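*Asks:* 3D model of this:
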Amino acid sequence: MGSIPTWFADAWRRSERLIHLAVVPLVTALLAFEKVQQALSVAGPGRFHAGVAIRFPAVVVDLWSFVSLPSVGPGVRVTSPLWLLPIIFVVHSVLAAGYLGSISDGLDDGRYDFAAAVERYFVRLVAYNALVWTVVFAAVVLGVLTGPLVLLLFPLFLLLNYLFFATPYLIVARDTSVVAALRESYARAVDGGPYFEFALQYLAAVLVLSIPTTLMAVNAGPVGILVAAAVTARVGLAFSTGVMRFVHQRTRGPRSD
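*Replies:* Predicted structure coming up:
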């Protein structure tokens, strides 16, 4: 693999052909109401938050992939209506299926069919997202029960993200099942090599970009969130394109029909 600037330049160039897809990370960022509320809980006179994000690729790389959110202090209530959660879940899965499928198809010539990608990958990405949401929900419950000990879960989450971050990209690139993609992602992560090198470069790139993004999104109120979401939508498209390109390069074997 080349350097981070080389990798990002190639991803940016390839994603120029897919520029209309940048609307997806913009929408997913604004649909994350809980995170929007959490960021807005800091904005105001005398308040300031800075931080860095340490994250591996998400299903859709958007604003919140580059933001270190503040912890919610006493007296601050950050909640979303429960009835919204299944709607957000379905919408996010639809967008993710069309987004990743379109990126995969359009890597070389920019041609893609978003609706066809949704039809082809929606069920599998629903299953994958359901698995991720279940793990996150279990962690939240555990956090409520254990209090400060929940901080010990961070290294575990980081490890799980490293082991399985390629899964949704493999589902699309290999047109394979969730289980098969999980197994392949795990095997490549354990083997290290290019997977490990790519993961480190990705972490470094996110960490650097997270510094100004966090400052803007968390301290500048609603306008800051909107500006940061718009800017990172384009950057997120490049990052997702780069991850898909990496997965295409490192996977072998025909796609199933």
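*Asks:* CA only for contacts and neighbour counts going forward, please
*Replies:* Fine.
*Asks:* first vs last residue of stretch 169-182, how far apart are they?
*Replies:* Stretch 169-182 has its terminal residues 10 Å apart, counting by Cα to Cα, to the nearest Å.
*Asks:* list the buried ones in it?
*Replies:* Judged by neighbour count (16 or more other Cα atoms under 10 Å), stretch 169-182 contains these buried residues: 169, 170, 171, 172, 173, 174, 175, 176, 177, 178, 181, 182.
*Asks:* With stretch 86-99 instead?
*Replies:* Along stretch 86-99, these residues count as buried under the neighbour rule (16+ other Cα under 10 Å): 90, 91, 92, 93, 94, 95, 96, 97, 98, 99.
*Asks:* List of residues touching the host helix or strand of residue 162?
*Replies:* Residue 162 is located in helix 153-164, with elements delineated by DSSP states H and E. Helix 153-164 has contacts (Cα atoms under 8 Å, 6 or more residues apart in numbering) with 55, 56, 139, 182, 185, 186, 189, 190, 199.
*Asks:* Nearest to residue 77 among the residues you listed?
*Replies:* residue 139 (18.9 Å; Cα to Cα).
*Asks:* Check which helices and strands the helix or strand hosting that closest one sits against.
*Replies:* In this assignment (DSSP H and E), residue 139 forms part of helix 114-146. Packed against helix 114-146, as judged by 3 or more Cα pairs under 8 Å, 6 or more residues apart in numbering; DSSP states H and E, are the following elements: helix 84-106, helix 167-173, helix 178-191.
*Asks:* The same query, at a cut-off of 7 Å, please.
*Replies:* Helix 114-146 makes packing contacts with helix 84-106 when contacts are defined by 3 or more Cα pairs under 7 Å, 6 or more residues apart in numbering; DSSP states H and E.
*Asks:* Give me the distance from the helix it packs on to the chain's centre.
*Replies:* Helix 84-106 has its average C-alpha position 12 Å from the chain's average C-alpha position, going by Cα atoms, centre = their mean, to the nearest Å.
*Asks:* again, but for stretch 44-63
*Replies:* Stretch 44-63 sits 12 Å away from the centroid of its parent chain (Cα atoms, centre = their mean).
*Asks:* Now do the end-to-end distance for that stretch.
*Replies:* 21 Å.
*Asks:* Residues contacting it, please?
*Replies:* 25-26, 29, 42, 65-68, 70, 96, 161-162, 165, 168, 199, 202-203, 206-207, 210-211, 214-215, 218-219, 228-229, 232-233, 236, 239-240 (Cα atoms under 7 Å, 6 or more residues apart in numbering).
*Asks:* I have a second one here; can you model it like the first so I can compare?
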Amino acid sequence: MVPAPDTGPPPDDGPSTAVDGSSGDSGPFAHHVSRIIDRFDDLWPFAVVPLIVSLLEFEKVRRALGPAGSGFSINLELLLPSPLVTLWRFAKPPDPPRVTTRSPRDEPFGSPSFGESTPSGGATTPTGSAGSGGTDLMIETPVETVGGPLEAIGTQTMVWIGLTLAAYAVLSGILMAAYVGGIDRRLRSEPIALGSCVVTYAPRFVLYNLVVFGAVLLLLAPLVLVPPPLLIVLAFPAVVILGYVFYPVPFLFVVDDTPFLEAFRRSVGLTTAGGPVLSFAFWHVVVGVVSSFFISLFVSVGGAGFLLALLGSAPLALVLTAATVSFFQTRLDGDGPDAGEDGHRTAGTDEYGWAVD
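*Replies:* Purely as a prediction, here's the structure:
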């Protein structure tokens, strides 16, 4: 019998695809960002959402369009994956001028003036600062910044703050449901059906926002007892850890149609396992830090810089959110250990769970 000729090693059919949807040396974040850029022609209308939401922050827009300061203001933001990223997640507008309700001669030396401490956080987020004369509580709303001494806040003010947070949670929850749900369905080449997205996902997003606001208030409560520098040192690691552990939650609502409490449980399992979920979050933070550096420089320049930052941040925000949706579609619908467990995977989809045209 004549032995068969040696035909050499089997032909290379191309690089193998990892279970997280990445190939070769490309990490999951870079891979899914590349996929979103390739399909940006299908997704670009969604960039209107972060652009309009950024403009609706009237108080921040007014401050950004004010006279430019004497120098540049630089922000380095640790931006974990979020269902709705806007310009103000990358940059903070210049602080408003200080407002004094009492004349200097009526105020003891060293005590804080009303409005002396101005927050740089997001809309409707209460912040405060402790001083030798008491604590000021400032609330940033899309329209204006309001606040006063913590000791002077009564029941009526607390009710107003609660109603403001509740209204913001409802409106932003509806918007997130339509935005993330629409992106998810567009990536699957399904009809967007924004009304269906709102009905299906909005209740969970509203509850999620209320939980986040409640957690923020709990973190701010010790301001009265703990000096701000020490509080920042203690709170910063907790905020980063909690933000990472639960960042998949809002995306699980949409990609996997996961119930509210189950989404938190599954999020803990996904993030504590590390691997691609940790890698994706890490590179998302890196891109956020680099982007916020340049975007904040533009915002600090004034009118023209603000316009450039606004127009540049909207597509960037869309790419980041859509890449996160794509990543979790692959993790939950793809060829990995979790394949098909949510029932979305159907015939005619590629290895990324996207419909084949």
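*Asks:* so what number do they get for TM-score?
*Replies:* Laid over one another, the chains give 0.86 as their TM-score (TM-score structural alignment, normalised by the length of structure 1), with 254 aligned residues with a Cα RMSD of 2.8 Å.
*Asks:* that older thread, give me the angle between the helix holding residue 139 of structure 1 and helix 178-191.
*Replies:* Calculated by axes from the mean of the first three to the mean of the last three Cα atoms, to 10 degrees, helix 114-146 of structure 1 forms an angle of 70 degrees with helix 178-191.
*Asks:* Tell me the buried residues in helix 114-146 of structure 1?
*Replies:* Of the residues in helix 114-146 of structure 1, 114, 117-118, 120-122, 124-126, 128-129, 139, 143 count as buried by neighbour count, 16+ other Cα under 10 Å.
*Asks:* do the same with stretch 199-215 of structure 1
*Replies:* Taking 16+ other Cα under 10 Å as the basis for neighbour counts, the residues of stretch 199-215 of structure 1 that come out buried are 199, 201-207, 209-215.
*Asks:* Kindly name the residues of structure 2 that line up with stretch 170-189 of structure 1.
*Replies:* The counterpart of stretch 170-189 of structure 1 in structure 2, using TM-score structural alignment, spans residues 252-271.
*Asks:* starting at the chain centroid, how far to the matching stretch?
*Replies:* Stretch 252-271 of structure 2 has its C-alpha centroid displaced from the chain centroid by 17 Å (Cα atoms, centre = their mean).
*Asks:* Wait, a strand at residue 138 of structure 2?
*Replies:* Yes - under the criterion used here (DSSP: H, G, I helix; E, B strand; the rest coil), residue 138 of structure 2 sits inside a strand.
*Asks:* Now the residue nearest to it when sequence neighbours are not counted: which helix or strand?
*Replies:* Leaving aside its chain neighbours, residue 138 of structure 2 sits nearest to residue 147 (4.2 Å; criterion: Cα to Cα, 6 or more residues apart in numbering). Under the criterion DSSP H and E, the helix or strand holding residue 147 of structure 2 is strand 145-149.
*Asks:* From residue 282 of structure 2, how far off is residue 240 of structure 2?
*Replies:* The span separating residue 240 of structure 2 from residue 282 of structure 2 equals 12 Å under the rule Cα to Cα.
*Asks:* quick revisit: pipe the contacts of helix 153-164 of structure 1 into JSON lines and attach distance to residue 8 of structure 1 per row.
*Replies:* Output for the contacts of helix 153-164 of structure 1, formatted as JSON lines (distance: Cα to Cα, whole Å):
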{"residue": "55", "distance to residue 8 of structure 1": "16"}
{"residue": "56", "distance to residue 8 of structure 1": "15"}
{"residue": "139", "distance to residue 8 of structure 1": "33"}
{"residue": "182", "distance to residue 8 of structure 1": "26"}
{"residue": "185", "distance to residue 8 of structure 1": "22"}
{"residue": "186", "distance to residue 8 of structure 1": "24"}
{"residue": "189", "distance to residue 8 of structure 1": "21"}
{"residue": "190", "distance to residue 8 of structure 1": "25"}
{"residue": "199", "distance to residue 8 of structure 1": "13"}
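*Asks:* Return the member of these nearest to residue 252 of structure 1.
*Replies:* Residue 252 of structure 1 has its nearest neighbour among those in residue 185, at 13.1 Å by Cα to Cα.
*Asks:* which residues touch residue 318 of structure 2?
*Replies:* With contact taken as Cα under 7 Å, 6+ apart, residue 318 of structure 2 is in contact with 46, 47.
*Asks:* Please say which position in structure 1 it maps to.
*Replies:* Counting by TM-score structural alignment, residue 318 of structure 2 lines up with residue 237 in structure 1.
*Asks:* Assign its match to helix, strand or coil.
*Replies:* Three states are possible here, and by three-state DSSP the one that applies to residue 237 of structure 1 is helix.
*Asks:* returning to what we had before: got the buried residues of stretch 86-99 of structure 1 as JSON lines, with distance to residue 12 of structure 1 columns?
*Replies:* Rendered in JSON lines, the data for the buried residues of stretch 86-99 of structure 1 read as follows (distance: Cα to Cα, whole Å):
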{"residue": "90", "distance to residue 12 of structure 1": "29"}
{"residue": "91", "distance to residue 12 of structure 1": "26"}
{"residue": "92", "distance to residue 12 of structure 1": "24"}
{"residue": "93", "distance to residue 12 of structure 1": "24"}
{"residue": "94", "distance to residue 12 of structure 1": "24"}
{"residue": "95", "distance to residue 12 of structure 1": "21"}
{"residue": "96", "distance to residue 12 of structure 1": "19"}
{"residue": "97", "distance to residue 12 of structure 1": "21"}
{"residue": "98", "distance to residue 12 of structure 1": "19"}
{"residue": "99", "distance to residue 12 of structure 1": "16"}
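*Asks:* now, among those, which is nearest to residue 36 of structure 1?
*Replies:* Proximity of the buried residues of stretch 86-99 of structure 1 to residue 36 of structure 1 was ranked by Cα to Cα; the top entry is residue 92 with 16.0 Å.
*Asks:* How about the closest one, nearest residue that isn't a chain neighbour?
*Replies:* Once flanking residues are discounted, residue 92 of structure 1 sits nearest to residue 28: 6.7 Å by Cα to Cα, 6+ apart.
*Asks:* next one: residue 280 of structure 2
*Replies:* Leaving out its chain neighbours, the residue that sits closest to residue 280 of structure 2 by Cα to Cα, 6+ apart is residue 29, at 4.8 Å.
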